[in-house]
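*Asks:* Give me the fold of what follows.
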Amino acid sequence: MWYAGIDWADTHHDALVIDEKGRQVGSLRVDHSPQGMSKLNAFLEQIIGTAPKEQMACIIETTHGLLIAHLLEVGWPVYPVNPRTVDRRRSASGAKTDTIDAYLLAKTGRADFADLHRLTPDSEKVAELKLLTRDQDALIQTQTRLVNQLTACLKAYYPVALELFTKVQQHTTLVFLQTYPTPQAAESASTDQITQVLKKAGHPNPLGVAPKIVERLQQPHLQADAVITRTKSRLMLALVGQLLPLLAQIAQYDKEIATLFLTHEDHEIF
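*Replies:* Below you'll find the predicted structure:
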């Protein structure tokens, strides 16, 4: 019997395998991509050799997502664990890296295997979750591309806008940019006007944030000439026009995925 601790992340996954005696037999990091999933599958198959896949217990801190869907699809037994269980082991070790987390997951699987509950795929629900998460992943990749374009665009003519909010990919930021597409437009707005824009956009603290935005806009900051401002503000509005509905759709996917997840028999693990 082998125990594969898999520490998952948005961009990569770390796997570490131990045997029944607790000896490490292999580890690797793979990208969160089709190629990475294939590499992970080949890594696990190489370790078990001719033994059945049932002899490789995959221990992981989640019950959904593309990684889980892939592991189930190719037939690996998946045993989700409560993150708090691993946190306790992590606190005892006093260290944290992705590789250490993968080892702690494998160690948890070996120590508590009799108490773990194997994730059993419900064909219809898992298939739908797989498709929803895959489609959402594609939308998130599109969002990332558009955000990168928008950030580059703002740096070219409106860099102060990047200092006004914690992140670009949020409704409040995008509505602000739509309302004030140039630094000149933002500078001419009053505190009350910006407060109302933030409030309408759903900002949690418009009264507290608006004065800070006005203060920063009144301080010296880099600005482009009229030609660059006209052309880049047009591009900015085009990008924002794509991002706003995309953010809403990604949020809707989150709700649908969460609803399906809660109807799965294993959701109570968490």
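*Asks:* only C-alpha atoms for contact and neighbour calcs from this point on.
*Replies:* Will do.
*Asks:* Surely W8 touches L16?
*Replies:* No. W8 lies out of contact with L16 (CA atoms under 8 Å); the separation is 11.7 Å.
*Asks:* and these two? which has more neighbours close in?
*Replies:* L16 (28 against 22; other CA atoms under 10 Å).
*Asks:* Who are the packing partners of the strand or helix carrying L104?
*Replies:* Element membership for L104 (DSSP states H and E) is helix 98-112. Contact partners of helix 98-112 among helices and strands, from 3 or more CA pairs under 8 Å, 6 or more residues apart in numbering; DSSP states H and E: strand 2-8, strand 12-19, strand 56-60, helix 83-93.
*Asks:* can we see that at 6 Å?
*Replies:* strand 2-8, strand 12-19 (3 or more CA pairs under 6 Å, 6 or more residues apart in numbering; DSSP states H and E).
*Asks:* hey, which of those strands is tucked in deepest?
*Replies:* Highest mean neighbour count among the helices and strands packed on helix 98-112 (mean count of other CA atoms under 10 Å): strand 2-8, with a mean of 27.
*Asks:* Another for comparison:
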Amino acid sequence: MTLFCGIDWAEVHRDLAVVDSAGKLMAKKRVNEDVDGFAELTGLLAELGDTAEDPIPVSIETPRGLLVAALRATGRPVFAINPMAVARYRERHSVSRTKSDHADAMTLANILRVDAHMHRRIPADSDLAQAVAVLARAQQDAIWRRTKASNELRDASRVLPDLP
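*Replies:* Here you go, the predicted model:
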């Protein structure tokens, strides 16, 4: 039986759904993004028949992060699906237009089930490429922190009274 996993990315947790080739929900779970959450995720996949020889492919809305890096390190095929594509797919299949983490995890799994050939698997990176990615992310975070601090300083100076 062919299975597909979708993981919805939220602020403090991850919702996952596993569907079979017919789109039937085989499992759903909410996990934290920590070591215990990753263990729960891989344990659930193993219960469903995930093996090193035949791993269950995973779709997720981001190509980066600790969870994505850990999934890629297992050799599992991971597909990053653009969040706008997920939103458009959700609109095609849901009348209510409401967003839920579980529904998005199901949507991600079904996107992979139906249209895997239309999406690119995240390629394996060399150690050098991974190091560059980490440094680039650190630089971007530093720029965002600097901009935030600058904006806060500017806003604080506007409320201070003029001194003689």
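*Asks:* Could you get me the TM-score between them?
*Replies:* Overlay of the two chains. TM-score (TM-score structural alignment, normalised by the length of the second structure): 0.77; 149 aligned residues with a CA RMSD of 2.9 Å.
*Asks:* thinking again about what came up before, now do the helix holding L104 of the first structure: everything it contacts.
*Replies:* 3-7, 15-16, 59 (CA atoms under 6 Å, 6 or more residues apart in numbering).
*Asks:* okay, the helices and strands packed on helix 98-112 of the first structure in JSON lines with distance to V175 of the first structure next?
*Replies:* Below are those laid out as JSON lines (distance: least, CA to CA, whole Å):
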{"stretch": "strand 2-8", "distance to V175 of the first structure": "33"}
{"stretch": "strand 12-19", "distance to V175 of the first structure": "32"}
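*Asks:* Looking at the ones you listed, which is nearest to S123 of the first structure?
*Replies:* strand 2-8 (23.2 Å; CA to CA).
*Asks:* coming back round to it: which one of the helices and strands packed on helix 98-112 of the first structure lies closest to N205 of the first structure?
*Replies:* Using CA to CA, those put strand 2-8 closest to N205 of the first structure, at 33.6 Å.
*Asks:* picking up where we left off before, angle of the helix holding L104 of the first structure against strand 56-60?
*Replies:* Interaxial angle of helix 98-112 of the first structure relative to strand 56-60 (axes from the mean of the first three to the mean of the last three CA atoms, to 10 degrees): 120 degrees.
*Asks:* post-alignment, helix 98-112 of the first structure versus the second structure, mean distance?
*Replies:* Its matched residues in the second structure lie on average 0.7 Å from helix 98-112 of the first structure after superposition (mean CA distance after the TM-score superposition for the first structure).
*Asks:* The next helix or strand after that helix packs against which elements?
*Replies:* Once the chain leaves helix 98-112 of the first structure, the next helix or strand it forms, by DSSP H and E, is helix 123-157. Helices and strands touching helix 123-157 of the first structure, as assessed by 3+ CA pairs under 6 Å, 6+ apart, are absent.
*Asks:* how about helix 123-157 of the first structure: buried residues?
*Replies:* 126, 129-133, 136-137, 139, 143, 146-147, 150-151, 153-157 (16 or more other CA atoms under 10 Å).
*Asks:* Next: stretch 227-235 of the first structure.
*Replies:* 229, 232-233, 235.
*Asks:* Then stretch 65-85 of the second structure?
*Replies:* Buried, per 16+ other CA under 10 Å, within stretch 65-85 of the second structure: 67-68, 71-72, 76-81.
*Asks:* Narrow those residues to those in helices?
*Replies:* Among these, DSSP state H puts 67-68, 71-72 in helices.
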